[in-house]
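Enquirer: Got a predicted structure plus its sequence, pasted below:
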Amino acid sequence: MIDKVFILAAVVFVGILCQWFAWRVKLPAILFLLFAGIIAGPFTGWLNSDALFGDLLFPFISLSVAVILFEGSLTLRFHEIAGLERVVRRMISFGVLVTWLITAAATRLVLDLPWGLALLFGAITSVTGPTVIVPMLRTVKPTAAVSHILRWEGIVIDPIGATLAVLVYEFILAGSSGHALSHTLLAFARIVGIGLLLGSLAGYLYGSILRRHWLPEFLHSVATLGLVIFVFAVSSSIQHGTGLLAVTVMGIWLANMRDVSLEEILDFKESLSVLLISVLFIVLSARLDFHRFFHLGWHVVFIFLSIQLLSRPLSVMISALGSKLSWPERHLLSWIGPRGIVAAAISALFAIKLQAAGYSEAELLVPLTFSVIIGTVVLQSATARFIAKWLGVAEPDPRGFLIIGANLVARAIGRALQQAGFRVLLVDSNWEMIGKAKMEGLETYYGEPVSQHADRNLDLVGIGKLLALSPRGPLNTLSCMHYRMELGPKAIFAIQAAADMEMSKERKAVSHRKWRVLFGPEVSFSSLTKALAHDGWKVRSTTLSQTFDFAAYQLQYGQGAIPLFAVTPKGRIEVFTAEEQLSPQPGWTVIALVADPDRSLVVG
């Protein structure tokens, strides 16, 4: 018992370690989780998943996948795909059909598997992986249309692919008679009917309970988890294979109901999904048998290429016919389609069931599926960003500014940057300040900059630098620390408070601050506020020339100007900081806070 507890704890620890490392290097965590599972299982024999979980292994896998799909479906809102609904519908219908048949034909041709097993493998690999697509999108950063389509496809297609796999499995067991066909069609009708009915009913009733506040907030997360497990179990007990469809429909229904707050539920489910994904991938990859991989040989490469270069492009092109998607967007969609946890889970489940029913060749399902998972994830992770940039459908270069605060100083600087052609996004939890920023034509986000809600809803497309301009010093510090890994330490800047200026040189020397101080050692938030609010200073832009260079600029303005930014003729922007004083050249534009001729800035 102690050994099992230790092994399970080690699996969780290693899984979270893999997630952290993936975050640091900005690669899908599945790569490191698969590697960890292979090392722990086939290579060392340290982890035996079947012995660890026993008969509970596949119930645990099924429930975990249900929770993961439900969490993903809670983020699917119909307004995100306005105008692209037809593309998504086709990708989860015609697209699945094309992928299924081409993959099955290639598998039959290369490995000479029975048609039933080839069709089952085609159904299993018709699903793309939301657990892989989401981190890949963070790295690739494609256009909004491509991103939304891939996210919707990755979540909605999973229960559809799983349903298709169940139908093929039922057909295999029933034989090839006319009775088998009628049995399969009846199973299809039951799966769709029960899944849609139970999912819609559960989503509507639970959404109504949340909207009427009949459930206390501290029970929202745990009640939701319990309901997801209950709906999955009830649906699956009525008709095998309906559980994933039911919980996905339930999540989409909740996500699109009005006046239903899901923030706390999403926070909890996201954390739980990360834990479950980490454990699942390690546990499943630890069950791999490398002798079967070697048995497949180069045949699996042909199957992988048929999926990557034939079935995926063909399914996307058919689905995108007549849509507003550009050709470069269609080409990128044709390249990105990684397989993930659902394919891994259902391949393992059906392999065991079919082997028990006497189909010895079913042992190839798992190595085939994992070969496709590893191949698609590795190839697409390594190339998708380059291809997106080459096609011109990656987000623009990160020239924009995320500004913490919407106060007077932040708005004045934001307006100047926006007028200079840079995207500006102001973040503040003060609604009055946000309202003033909106009135001045500035893009805003109402809420705390460091929060789960901000992580999900803050649009950082084109954002490359952070300016912490809040009067709340701890918030500036927290924001700098939070965004330092995403934007890079060289892109993080913060205004100092007046108290920071009084810090001794010794204390500054041992400070662990990992960002630069804005605008100079003698400039503080209070001094900028006083200059703008009481002394009549304005933010102005001046283009330097051969006859009026930066030295002449400083001579003319003296103490009556605080240089803030310098923009090169090519549009690159540099920030004046306490650590580095720039030397703008002729042709550059200097953005500075400039005094009236008869006034001067009082610093401190």
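Expert: Here it is on my side, so go on.
Enquirer: When you work out contacts or count neighbours from here on, use the C-alpha atoms and nothing else.
Expert: Fine.
Enquirer: residue nearest the centroid of the protein?
Expert: In the chain, the C-alpha nearest the mean C-alpha coordinate belongs to Val134, at 3.4 Å (C-alpha atoms, centre = their mean).
Enquirer: Which strand or helix spans that one?
Expert: helix 130-140 (DSSP states H and E).
Enquirer: distance between the following helix or strand past that helix and the chain's centre?
Expert: Per DSSP H and E, helix 130-140 leads on to helix 144-174 as the next helix or strand towards the C-terminus. Put simply, helix 144-174 sits 20 Å off its chain's centre (C-alpha atoms, centre = their mean, to the nearest Å).
Enquirer: just stretch 24-42 next, same as before
Expert: 18 Å.
Enquirer: so where's the longest helix in this structure?
Expert: helix 178-211 (DSSP state H).
Enquirer: could you say what helices and strands that helix packs with?
Expert: Applying 3 or more C-alpha pairs under 8 Å, 6 or more residues apart in numbering; DSSP states H and E, one finds that helix 178-211 contacts helix 144-174, helix 220-238, helix 243-255.
Enquirer: And here is the other one:
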Amino acid sequence: MFNSLLMDLMFVVLIGVGSQWVAWRTRMPAIVVMAIAGLLVGPIFGWINPQQSMGDLYGPIITFAVAIILFEGSLNLDFKEIKGFGRPVARIVTIGAFIAWIAGSLAAHYIAGLSWEVAFIIGGLFIVTGPTVILPLLRQARLKPRPAAILKWEGIVVDPFGALLAVFAFETIKFINDEVTAKAMMLFVGASLFSVFLGWGTSRLLGSAFEKGRIPEYLKAPILFGLVLFVFVLSDEIMHETGLLAVTAMGMTMANMRLTTLQDIRHFKENISVLLISGIFVMLTASLDPHILIEILNPKIVLYVLAMLFIVRPLSIWLSTIGTDLTNRERTLIGWIAPRGIVALTVSGYFATILLDNGYEDAELLTALTFALVFSTVVVHGFSIGWLAKKLNLTTPEESGVVLIGSSRFVAELAKNIQEAEHQVLVVEDSWGGLSNARKIGLPTYMGDILSEHTGYHLDLTPYRYILAMTKVDVYNSHVCADFTPDLGRDLLFQTSTHKRSAGQQFNLTTGQFLFTPNLSINELEERMTSGFVFRKTLLTNQYSYTQYLRERDDQSILLYIMRADGELEFYTAEKELQAQTGDTIVTLSTPNKTIERTIDRLEGKDGKSNVKKEMVETKFSEEPTNEKPAIPGEAPPKISKTAE
């Protein structure tokens, strides 16, 4: 429709990011939305064809994008975290991957009709289970910790190695077919070792320069990605297809160097990765020939997909986990769930071109085969994981844990109060200093940005039902609620009130529910803590009703939440008026005056005589040093904050 390279590039970017947004709003897998969009603007309506308009640039663009995507994925391979999951993960990512490679290759040859060369290459690539697809499925299904952890780490560890295994298969088959000599094969092995050394050495040098401050902050991300492309191209020029190995080794090395600077550039690299994944996926689908869509319905391809779903995957999991402590129910679930993701699609397109250039005509089927497998696994596993997990009793019960995002003393004290009510809590902040208040009183914490993709890889949010965004940045609080709305629903997302810009005006940014009654900003809540407000709990009884409590409570007190008699939590908001019953507990942030009065009542006998002078009690609870310095962040809370009624 448009005979313009610039117009095609604009469409690719716009459709790619637009598809990501539609997927977020509709809670559909992004890969499905992007595929549909690419097919509509490409082979169906014929509006764009990136491969034709880009010409010779099409291949290098795809190759560069795959290199950066694999590097970004390998940055999540922190082996210190993997060790905690024991033998099952190690078996699945080694023995299981090998079995899946061999079985998948046999299926590709005998069922799909591919030549041995192409079958073993595509079999190696299809061992991947894309983390970009499986992580949303895990959040949706609420699996128990162990099967969820195994599936998550399998996706992260195996994903970068699928392409490398395909490269190894390609070179090995050429050697077996006498297309290359033993000397050339040894040269490939040597070049592979050199690429690993190049990636490792570059990471060590760059990491040292980052940590010693030899590179300014604004140049860190550009230099990092510039060197990624340099390492990839240099390795690939020395020996074709070793560039992917080099950038993977580079990413793995940096992931295990514990570089603090990676936290600073994480947003940038994730944004680049999302943009590349979106754009490249649309480019691949929009460049498809219409006959490939028809080829997907080929009986051989359909049978191959069924074999991968019902034979290859279960077989690899059951055989590789013999002798481990996995139960049969866990093996059944893990053996069924294996969605393929965007990396499989992008790399298969890369190898399809290489194989066709080397004379393997049946490689034309690779794109159709890959699309059929990816779409089938994403849709089938996406709709079945929750149902199967429930049938196998591998879902967690409906938890009422609370994630609190913020660094203030109020956030830490609220989390401590909820924890004392026997609910799980987690305080999240993006700096160690910001977590000092929570760490001082022994609360579970996580340092990281809750909106980061890296956090999604490493933080299990399954036990937590509520998210309370209470940072001092209103826009960020709104973004947190917006980001988790598709997964949790708005009823479980809360944020503190926005700051007032002028009299009677507030930022109109909220996507979560405004917390507490009255709803106050986090700064106002922190001021109450500084002025001596304390957390108070009031149990409703037959003699003391909710109506009486509301009538008698201090006008300055802030209603925080109700802990129901059955343990359920309900937070007060500006949108919903809560009702409480006998057996419920009301939690408020109140002035110490009520605490003083009740202490006096307890000290007085039934005859009304006091054993301690009232003036002494008032002094004990109400004296607030006027010349004292403000509370230091991280300081342990005053004992008065633990007073409960």
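Expert: Perfect, thanks for sending it. Here the structure is a predicted model, which means the values were calculated and not measured.
Enquirer: TM-score for the pair, please.
Expert: Here the TM-score for the pair of chains, by TM-score structural alignment, normalised by the length of structure 1, is 0.85; 593 aligned residues with a C-alpha RMSD of 3.8 Å.
Enquirer: Tell me the buried residues in the longest helix of structure 1?
Expert: 180-181, 184, 187-188, 190-192, 194-204, 206-208, 210 (16 or more other C-alpha atoms under 10 Å).
Enquirer: before we move on, the earlier item: quick check: chain neighbours aside, which residue is closest to the residue nearest to the centre of structure 1?
Expert: Closest residue to Val134 of structure 1 apart from its sequence neighbours, by C-alpha to C-alpha, 6 or more residues apart in numbering: Arg151 at 7.0 Å.
Enquirer: who's in contact with that neighbour?
Expert: Residues in contact with Arg151 of structure 1 (C-alpha atoms under 8 Å, 6 or more residues apart in numbering) are Pro130, Ile133, Val134.
Enquirer: Ser400 of structure 2 now?
Expert: His423, Gln424, Pro463, Tyr464, Arg465, Tyr466, Glu568, Leu569.
Enquirer: Strands - which of these land there?
Expert: Tyr464, Arg465, Tyr466, Leu569 (DSSP state E).
Enquirer: Neighbour-wise, give me the winner out of those residues.
Expert: Among those, the one with the most neighbours (other C-alpha atoms under 10 Å) is Tyr466, at 24 neighbours.
Enquirer: What are the boundaries of the strands in structure 2?
Expert: Under DSSP E, structure 2 gives strands at 401-405, 425-429, 445-447, 464-469, 493-495, 500-502, 505-506, 513-514, 534-539, 558-563, 569-571, 585-590.
Enquirer: which one of these is the most hemmed in?
Expert: With neighbours taken as mean count of other C-alpha atoms under 10 Å, the strands of structure 2 reach their highest mean count in strand 493-495, at a mean of 27.
Enquirer: tally of neighbours for Gly226 of structure 1?
Expert: 11.
Enquirer: Now which residue in structure 2 aligns to it?
Expert: Alignment note (TM-score structural alignment): Gly226 of structure 1 maps to Gly226 of structure 2.
Enquirer: Give me the neighbour count for Ser583 of structure 1.
Expert: 12.
Enquirer: now do Asn430 of structure 1
Expert: 14.
Enquirer: got a list of what Leu84 of structure 1 touches?
Expert: With contact set as C-alpha under 8 Å, 6+ apart, Leu84 of structure 1 has these partners: Ala145, Ile149, Ser323, Lys324.
Enquirer: ok, so of those residues, who is nearest Ser261 of structure 1?
Expert: Ile149 (24.2 Å; C-alpha to C-alpha).
Enquirer: Skip the chain neighbours and tell me the closest residue to the closest one.
Expert: Distance criterion C-alpha to C-alpha, 6+ apart; nearest residue to Ile149 of structure 1, sequence neighbours excluded, is Val88 at 6.3 Å.
Enquirer: Hmm, Val146 and that neighbour touching each other?
Expert: No. If you go by C-alpha atoms under 8 Å, Val88 of structure 1 and Val146 don't touch, sitting 10.7 Å apart.
Enquirer: could you pull out the helices for the stretch 501-645 of structure 2?
Expert: Along the stretch 501-645 of structure 2, counting by DSSP state H, counting those that start in this stretch, helices occupy 522-530, 546-552, 592-603, 614-622.
Enquirer: As JSON lines, those helices with distance to Gly401 of structure 2 and mean neighbour count would be great.
Expert: Shown next, in JSON lines, are the helices of the stretch 501-645 of structure 2 (distance: least, C-alpha to C-alpha, whole Å; neighbours: other C-alpha atoms under 10 Å):
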{"stretch": "helix 522-530", "distance to Gly401 of structure 2": "21", "mean neighbour count": "18"}
{"stretch": "helix 546-552", "distance to Gly401 of structure 2": "25", "mean neighbour count": "12"}
{"stretch": "helix 592-603", "distance to Gly401 of structure 2": "29", "mean neighbour count": "16"}
{"stretch": "helix 614-622", "distance to Gly401 of structure 2": "33", "mean neighbour count": "13"}
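Enquirer: Let's have the ones you listed in a markdown table, adding distance to Leu492 of structure 2.
Expert: Output for the helices of the stretch 501-645 of structure 2, formatted as a markdown table (distance: least, C-alpha to C-alpha, whole Å):
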| stretch | distance to Leu492 of structure 2 |
| --- | --- |
| helix 522-530 | 19 |
| helix 546-552 | 24 |
| helix 592-603 | 31 |
| helix 614-622 | 36 |
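Enquirer: Tell me which of the helices and strands packed on helix 178-211 of structure 1 approaches Glu361 of structure 1 most closely.
Expert: Using C-alpha to C-alpha, the nearest of these to Glu361 of structure 1 is helix 144-174, at 12.9 Å.
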